[in-house]
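Visitor: Please work out how this folds:
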Amino acid sequence: MSSTTLARPATPPLAVSWQTPLELGVLGAIWGASFMFMRIAAKDFGAMPLVEMRLALGALVLMPFLWKARASFPLKLWPKLALIGAINSAVPFALFAWAAQRAPAGVGAICNSMAVLFTALVAFLFYGERIGARRAVALLAGFVGVVVLASGKTAGASIGWAVGAGTSAAFLYGIGGNLVKRKLTGLPPGAVAAATLVCSAVLILPFAIASWPEHSIPMRSWLSAGGLGVLCTGVAYAIFYRLIMRIGAARASTVTYIVPLTAVTWAWLLLDEPLTVPMLIAGTMILGSVALSQKQPA
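Guide: This is a model prediction of the structure:
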């Protein structure tokens, strides 16, 4: 709708004016904590069992959305949902969990922020969308940041493979975001999230059973896995889609800038993980490139 045909909206009431920044901040803190939870639990569960816990618990939280919209999900749609779920949830979650066993929590969060740039790159390569000079520069800066991050070491050990896994996960998010936009348009987003998580949980289940740890798992890791599934997946998706409906996807995606900062802060406060110079440089470059790519032309 054109703004010239509508009267300027009145100043929003106080209850609304503070609600959006509060929810963005809470969501950024929750998603930042997800990397800490993975760092804690992955070493005891292993990647696949932890991912299964995350998917199953997240799907349970979001199931009311799917049940309410069940008439919009015929059987013929489910193979497509399963494919998108694998690309957008199952495999990226597994890659991040694998990386969490080998690198600090902040590393995965910094890699995750590349998803915004990869979404633009996939749209350019496969769907003919213009990328523009600004986004091209942003992509280059982001990739340089990844190289800087991969070159770093923690406690004398290289984190290059973990960075590769996290960056691959972010690339899959870029593919998944484009597929959701083009293949699932018109469906309730909360129900789509629930459906893809259900499909992903089914896909991961055989691998989780085959690799389920034989040793006892500490309560700290159980609680972290529960927080990862219930809070960082189920509740976080519900908040995110609520934000999308209120302020739109573009503004809601600004939470991307908050996640690495909160992830590093959580890990520093609760896990005593240091912020290394390569992490600082790479994080600045990647977040700067994301901000540049999102800036509207004058």
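Visitor: From here on, just use CA atoms for contacts and neighbour counts.
Guide: Noted.
Visitor: need the helices for the stretch 101-250 of the chain, in chain order.
Guide: Listed in chain order, the helices of the stretch 101-250 of the chain (DSSP state H, counting those that start in this stretch) span residues 105-112, 115-127, 132-150, 160-183, 189-210, 219-226, 236-247, 249-252.
Visitor: Compare those and report which one is nearest to Ala99.
Guide: Closest approach to Ala99 among the helices of the stretch 101-250 of the chain is made by helix 160-183 (4.4 Å; C-alpha to C-alpha).
Visitor: Go through that closest one and flag the buried ones.
Guide: Buried residues in helix 160-183, counted by 16 or more other C-alpha atoms under 10 Å: 160, 162-180.
Visitor: Now show me the structure for the sequence below, then we'll compare the two:
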Amino acid sequence: YLRKKLAFATHKKHFFILGALNSAIPFLLFAYAAQTINASTLSILNSTTPIWGAIVGIIWSKTKPTKSMLLGLLLGLTGVAILVGQNSLTIDSQAITAIVAALCASLSYAIASHYTKHAPKLSAFDNAHGSMWAASIMVLPLIFVIPAREMP
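Guide: Take a look at the predicted model:
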């Protein structure tokens, strides 16, 4: 339709890395978590992506965090803890795995963000299109492993 050609074979490794980190892994982890915890808690946990981004950035670039950066991370983590804590009445003891899965999904987004800064420079269309094809290829085999809970 757009008459743009995607060089999937040329950048296959990049598309699979980006597709895994930015789509397949977080989508699967959030879908798993959503079976146990409510949507408001999931959205709060999803909002930890910038916190993870700062932490991944410190580790990736090997820079020493500033006092204001540490204060910002502390305030962000405190805010998330307060907000998730307010939902503690709806979270049972078995939800810990789901919370960890949602936090790992947000961490995956943060890693993808830093990866793209050092990845091959491609157009936004190519990155989006190629990574979604790669993510679809990775997730497609799960159709045969994970049964549908109800008729689509």
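Visitor: Tell me how the two chains score on TM-score.
Guide: TM-score for the superposed chains, counting by TM-score structural alignment, normalised by the length of the second structure: 0.83, backed by 149 aligned residues with a C-alpha RMSD of 2.4 Å.
Visitor: out of the helices of the stretch 101-250 of the first structure, deepest packed?
Guide: Most buried of the helices of the stretch 101-250 of the first structure, by mean neighbour count (mean count of other C-alpha atoms under 10 Å): helix 105-112, with a mean of 30.
Visitor: how big is the offset of that helix relative to the second structure?
Guide: Mean deviation of helix 105-112 of the first structure from its aligned counterpart in the second structure after superposition (mean C-alpha distance after the TM-score superposition for the first structure): 0.9 Å.
Visitor: whereabouts in the second structure does that helix align?
Guide: Mapping helix 105-112 of the first structure onto the second structure (TM-score structural alignment) gives residues 39-46.
Visitor: contacts for that stretch?
Guide: For stretch 39-46 of the second structure, the external contacting residues (C-alpha atoms under 8 Å, 6 or more residues apart in numbering) are Phe30, Ala33, Ala34, Val80, Leu83, Val84, Asn87, Ile99, Ala102, Leu103, Ala105, Ser106.
Visitor: got a list of what whichever residue in the first structure pairs up with His114 of the second structure touches?
Guide: Superposed on the first structure with TM-score structural alignment, His114 of the second structure falls opposite Asn178. With contact taken as C-alpha under 8 Å, 6+ apart, Asn178 of the first structure is in contact with Thr119, Val122, Ala123.
Visitor: Kindly provide the distance from the last one to Leu14 of the first structure.
Guide: Ala123 of the first structure is 38 Å from Leu14 of the first structure, where distance means C-alpha to C-alpha, to the nearest Å.
Visitor: follow-up on the earlier one: among the contacts of stretch 39-46 of the second structure, which one lies nearest to Phe15 of the second structure?
Guide: Ala105 (18.1 Å).
Visitor: Test my guess that that closest one contacts Ala31.
Guide: No - contact criterion C-alpha atoms under 8 Å: Ala105 of the second structure and Ala31 do not qualify, at 10.0 Å.
Visitor: got JSON lines for the contacts of stretch 39-46 of the second structure, with distance to Ser131 of the second structure too?
Guide: Output for these, formatted as JSON lines (distance: C-alpha to C-alpha, whole Å):
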{"residue": "Phe30", "distance to Ser131 of the second structure": "18"}
{"residue": "Ala33", "distance to Ser131 of the second structure": "23"}
{"residue": "Ala34", "distance to Ser131 of the second structure": "24"}
{"residue": "Val80", "distance to Ser131 of the second structure": "30"}
{"residue": "Leu83", "distance to Ser131 of the second structure": "33"}
{"residue": "Val84", "distance to Ser131 of the second structure": "32"}
{"residue": "Asn87", "distance to Ser131 of the second structure": "34"}
{"residue": "Ile99", "distance to Ser131 of the second structure": "26"}
{"residue": "Ala102", "distance to Ser131 of the second structure": "21"}
{"residue": "Leu103", "distance to Ser131 of the second structure": "22"}
{"residue": "Ala105", "distance to Ser131 of the second structure": "16"}
{"residue": "Ser106", "distance to Ser131 of the second structure": "17"}
